[in-house]
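A.B. asks: Dropping the sequence and predicted coords here.
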Amino acid sequence: MARAICILTGYFRAFGVVRLRVNESGCLTISGEFSGLPPGKHGLQVHCFGDVSNDWISAGPPYNPYNKTNGAQEENRYAASLGVNVNEDGLAKLDVQVSHLHLTGIHSIIGRTLVIHQSEDEPGKSDKEDSIMAGSDGSAVAWGVIGICQSNIPEDYLEEKN
């Protein structure tokens, strides 16, 4: 079973661990826990490159393998456009299943950067100039490169260590 992990760090003492694995039905399960983030809704996106040499800026634009415009309709969103809701204590959990992101093949997200943005991704829903193409979710608060995780480690072992 394919697995990946991403350790996110950034501003505001932000920290997060995201685990990605392909489940029995072939969907990608993305689960994570975050701390030190500003409260509210935040855009969570996979960006094109696994380059964090200039913080999140060098990670390039959001990953868009299907050439979508990131419109407000769910079927027109970038494949890599997700989100996370942070509580008043700066904590958040993520647990989603998606069928349009992959850990193997030509559209693999391994080696790309996962970025939490300061604002919610609201693609095409506002009058902001970059709303349709970029979702107007602003600067980043945390980021990390998605890496290969040993697939022979039992799931409960990974959970015990974090």
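C.D. replies: Nice, thanks for sending it over.

A.B. asks: CA atoms for contacts and neighbours, from now on please.
C.D. replies: Will do.

A.B. asks: Remind me what whichever helix or strand Trp143 is part of packs against, helices and strands.
C.D. replies: Using DSSP states H and E, Trp143 maps to strand 140-145. Using 3 or more CA pairs under 8 Å, 6 or more residues apart in numbering; DSSP states H and E as the contact test, the elements touching strand 140-145 are strand 3-10, strand 53-56, strand 113-117.

A.B. asks: Give me the contacts around whatever helix or strand comes next after that strand.
C.D. replies: Using DSSP H and E, the next helix or strand after strand 140-145 towards the C-terminus is strand 147-148. Residues from elsewhere that reach strand 147-148 (CA atoms under 8 Å, 6 or more residues apart in numbering): 3-6, 110-111.

A.B. asks: Nearest to His100 among those?
C.D. replies: Closest approach between these and His100, by CA to CA: Ile110, at 14.0 Å.

A.B. asks: For the contacts of strand 147-148, give me CSV that also has distance to His42 and neighbour count.
C.D. replies: Converted to CSV, the contacts of strand 147-148 look like this (distance: CA to CA, whole Å; neighbours: other CA atoms under 10 Å):
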residue, distance to His42, neighbour count
Arg3, 25, 21
Ala4, 22, 20
Ile5, 20, 21
Cys6, 17, 23
Ile110, 22, 23
Gly111, 22, 19
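
A.B. asks: Against that first model, consider the following:
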Amino acid sequence: MKKINLILLALTLVITVSCKKDKTAPETEKTVAETAKKVKVKLESKSGSNVTGNAVFTEEDGQIKFTAMISGLEQGTHAIHIHEKADCSSDDGKSTGGHWNPTGAPHGQWGSSAGYHKGDIGNLEADAEGHAMIMLKTDEWCIGCSDKNKDVLGKAIIVHAGTDDFTTQPTGAAGGRVSCGGIIK
């Protein structure tokens, strides 16, 4: 009888400890979720193209992780930039203005010591089916912060028909704007 009581007592302790751990797990997850900021962007076709996609900006611990998945592209290399305004109302995407360049730097390749716009994300490669993906992690952007030189909210993502040559000023000779998505909460 003592063995059964000991076993029951041990089981009760295990269940009690397990329940307490389960109760604290959501609190931990909630804390992590509260510190992360996320903005999802839907990219729509422009300039008579069929180019669409989705992008996500996730900010956590002072870092932004940017991921974009695009479809409907012609196979090959295409530029992707952040532009000044989250206005995708025009058919050609030009309502977004120029590249986002709050620091007045020359156009260039992301990370170049010669300089680059905050919106000079770079190029992505579309496969034979027209799909492309790009990922970038940086502390040079933020979501909804008070630093106008870093805040991506109110800007737009533009995918271009051509390749960014990283030298032609101020656009990189990237060609027409084939997809647009406003970065808004």
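C.D. replies: Arrived safely. Predicted model only: the values in this text are computed from it and were never measured.

A.B. asks: And the TM-score between them?
C.D. replies: The TM-score (TM-score structural alignment, normalised by the length of structure 1) is 0.80; 141 aligned residues with a CA RMSD of 1.6 Å.

A.B. asks: returning to that earlier point: please name whichever of the helices and strands packed on strand 140-145 of structure 1 is nearest to Tyr157 of structure 1.
C.D. replies: Closest to Tyr157 of structure 1 of these is strand 3-10 (CA to CA; 13.7 Å).

A.B. asks: that older thread, counterpart of the strand holding Trp143 of structure 1 in structure 2, which residues?
C.D. replies: Strand 140-145 of structure 1 lines up with residues 177-182 of structure 2 when matched by TM-score structural alignment.

A.B. asks: quick one: contacts of that stretch?
C.D. replies: Here stretch 177-182 of structure 2 makes contact (CA under 8 Å, 6+ apart) with 41-52, 85-88, 92-94, 154-161.

A.B. asks: Over to stretch 28-44 of structure 2?
C.D. replies: Looking at stretch 28-44 of structure 2 with CA under 8 Å, 6+ apart, the contacting residues turn out to be 51-61, 143, 157, 179-185.

A.B. asks: where do the helices sit along structure 2?
C.D. replies: Using DSSP state H, the helices found in structure 2 span residues 2-35.

A.B. asks: ok, and the closest non-adjacent residue to the aligned residue in structure 2 for Ala79 of structure 1?
C.D. replies: Taking TM-score structural alignment, the alignment pairs Ala79 of structure 1 with Lys118 from structure 2. Leaving aside its sequence neighbours, Lys118 of structure 2 sits nearest to Asn101 (CA to CA, 6 or more residues apart in numbering; 5.5 Å).

A.B. asks: most tightly surrounded among the helices and strands packed on strand 140-145 of structure 1?
C.D. replies: Burial of those is given as mean neighbour count (mean count of other CA atoms under 10 Å); strand 113-117 ranks first at a mean of 27.

A.B. asks: The match of strand 140-145 of structure 1 vs structure 1, average distance?
C.D. replies: Stretch 177-182 of structure 2, aligned to structure 1 and superposed, deviates on average by 0.8 Å (mean CA distance after the TM-score superposition for structure 1).

A.B. asks: Perfect, I'm done here.
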